[in-house]
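**Student:** generate a structure from the sequence data that follows.
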Amino acid sequence: MFLGLDSAGKSTLLHVLKHGRSATLTPTIHPTLEEVNIANVNFRIIDLGDQHSSRLAFQQYFSDLDGIVFLVDSQDRDRFSESKVDLDALLADQRLEGKPLLILGNKNDTSGAVSEEELRSALGLTQTTGKGDVPLTDMRPLEVFMCSAILKQGYEEGMHF
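**Tutor:** Model prediction:
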């Protein structure tokens, strides 16, 4: 499931994953289900759109989730606190316990984008599980990767996490 604030790049990333290129998209109003293949692994991805009501309604999908991709616009510092509220709610939800959570700091190719360390700090992520082959024992897989959906950079490593 792709979650994040409006304009974080959820639909753009989904379009890039499905079609291999970016496009000018209109804001997503209704949930979209797409199937994409990344490195010979099939993913069913739900993009819930940008409307606040959709962000609140995503809980109906929890039982079928294998993981969450949470996108943050890494140049929109003014909305980091809002992203943190949504992220904290996901982390606290018992129904998601143990489900992998990938946080993508999108738009890191733009001027004004924060570093990974700055994004971690803004989101209050002091402990993550690590990148690469890290043995996980009684710990939810949780990691931050910086990316640019438009330039097709950084997200693939996160998808393999």
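
**Student:** okay, CA-based contacts and neighbour counts for the rest of this
**Tutor:** Will do.

**Student:** in terms of helices and strands, where is the most centrally placed residue in the chain?
**Tutor:** Centroid check for the chain by CA atoms, centre = their mean gives Phe70 as the closest residue, at 2.3 Å. Counting by DSSP states H and E, the element that carries Phe70 is strand 68-73.

**Student:** and if you look at Arg44?
**Tutor:** Assessed by DSSP H and E, Arg44 sits inside strand 41-47.

**Student:** who touches that strand?
**Tutor:** Strand 41-47 is contacted from outside by 1-3, 10-11, 14, 31-37, using CA atoms under 8 Å, 6 or more residues apart in numbering.

**Student:** just among the residues you listed, which is most surrounded?
**Tutor:** The most crowded member of those, judged by other CA atoms under 10 Å, is Lys10 (29 neighbours).

**Student:** one more sequence to fold, the one below, so I can look at both together:
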Amino acid sequence: MTESPTLCQLWASMWSDFKANQNLAFTAFDMSGHGRYRDLWEHYYKNCHGIIFVIDSSDRLRLVVVKEELDLMLQHPDICQKKLPILFFANKMDCKEALSSVKIAAALGLDKITDKPWHISASNALSGEGLQEGVEWLTQQIREMLSVKS
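**Tutor:** Down below sits the predicted model:
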């Protein structure tokens, strides 16, 4: 495969360039979730092959803001017209106050996303728990999307 998929990676991240496996490499952009940087996200949507959306599962109060930003992103013309896979990392699952993946999915209304494949992966960025599972899912989704295009 000669094409290197581009991911729009939102909220927080741990990668810039990484290999998912021998045949697929990702270029990811770490897009801060801080309010003053959110307007920059849309500049990356047009050439995006997938989205990684990292959520702090221990911060219940910010879930309202996360939902608002997710809804805005999904309504953007460069996103709503594509069947981009979206990987949600529910980060900080090691914290005792962390919400479960099921509760996060419910709070964000992920069940209403019916036109794009999505997956939520419980994760811990410090230990790496859940990251491989999520990246493997996203890799498979992007492969399927690119094979349909060719």
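
**Student:** circling back to that earlier point, so the residue nearest to the centre of structure 1 makes contact with Leu3?
**Tutor:** Yes. With contact defined as CA atoms under 8 Å, Phe70 of structure 1 and Leu3 form a contacting pair (4.8 Å).

**Student:** what angle do the strand holding Arg44 of structure 1 and strand 68-73 make?
**Tutor:** With axes from the mean of the first three to the mean of the last three CA atoms, to 10 degrees as the basis, strand 41-47 of structure 1 and strand 68-73 are set at 60 degrees to each other.

**Student:** have a look at how far, on average, the next helix or strand after strand 41-47 of structure 1 is from structure 2.
**Tutor:** Per DSSP H and E, the first helix or strand lying C-terminal to strand 41-47 of structure 1 is helix 52-57. When structure 2 is overlaid, helix 52-57 of structure 1 sits 1.7 Å from its aligned residues on average, using mean CA distance after the TM-score superposition for structure 1.

**Student:** residue range for helix 52-57 of structure 1 in structure 2?
**Tutor:** The counterpart of helix 52-57 of structure 1 in structure 2, using TM-score structural alignment, spans residues 35-40.

**Student:** contacts for the matching stretch next, please.
**Tutor:** The contact list for stretch 35-40 of structure 2 (CA under 8 Å, 6+ apart) reads Met31, Ser32.

**Student:** same check, this time on stretch 80-93 of structure 1
**Tutor:** Defining contact as CA under 8 Å, 6+ apart, one finds that stretch 80-93 of structure 1 is touched by Gly4, Leu5, Phe70, Val72, Leu96, Glu97, Ala122, Leu123, Gly124.

**Student:** tell me, that stretch lands on which residues of structure 2?
**Tutor:** Under TM-score structural alignment, stretch 80-93 of structure 1 corresponds to residues 63-76 of structure 2.

**Student:** give me the buried positions along that stretch.
**Tutor:** By neighbour count, with 16 or more other CA atoms under 10 Å as the criterion, the buried positions of stretch 63-76 of structure 2 are Leu63, Val66, Lys67, Leu70, Met73.

**Student:** so which of the residues you listed are in helices?
**Tutor:** Using DSSP state H, Leu63, Val66, Lys67, Leu70, Met73 are the members of the buried residues of stretch 63-76 of structure 2 that sit in helices.

**Student:** pull up the gap between the third one and Ser101 of structure 2, please.
**Tutor:** By that I understand Lys67 of structure 2. 14 Å (CA to CA, to the nearest Å).

**Student:** do the same with the second one
**Tutor:** The span separating Val66 of structure 2 from Ser101 of structure 2 equals 14 Å under the rule CA to CA.

**Student:** also the first one?
**Tutor:** To Ser101 of structure 2, Leu63 of structure 2 is 12 Å away according to CA to CA.

**Student:** same deal with Lys46 of structure 2?
**Tutor:** 29 Å.

**Student:** give me the more crowded residue out of these two.
**Tutor:** Set Lys46 of structure 2 next to Ser101 and count neighbours by other CA under 10 Å: Ser101 wins out with 20 against 13.
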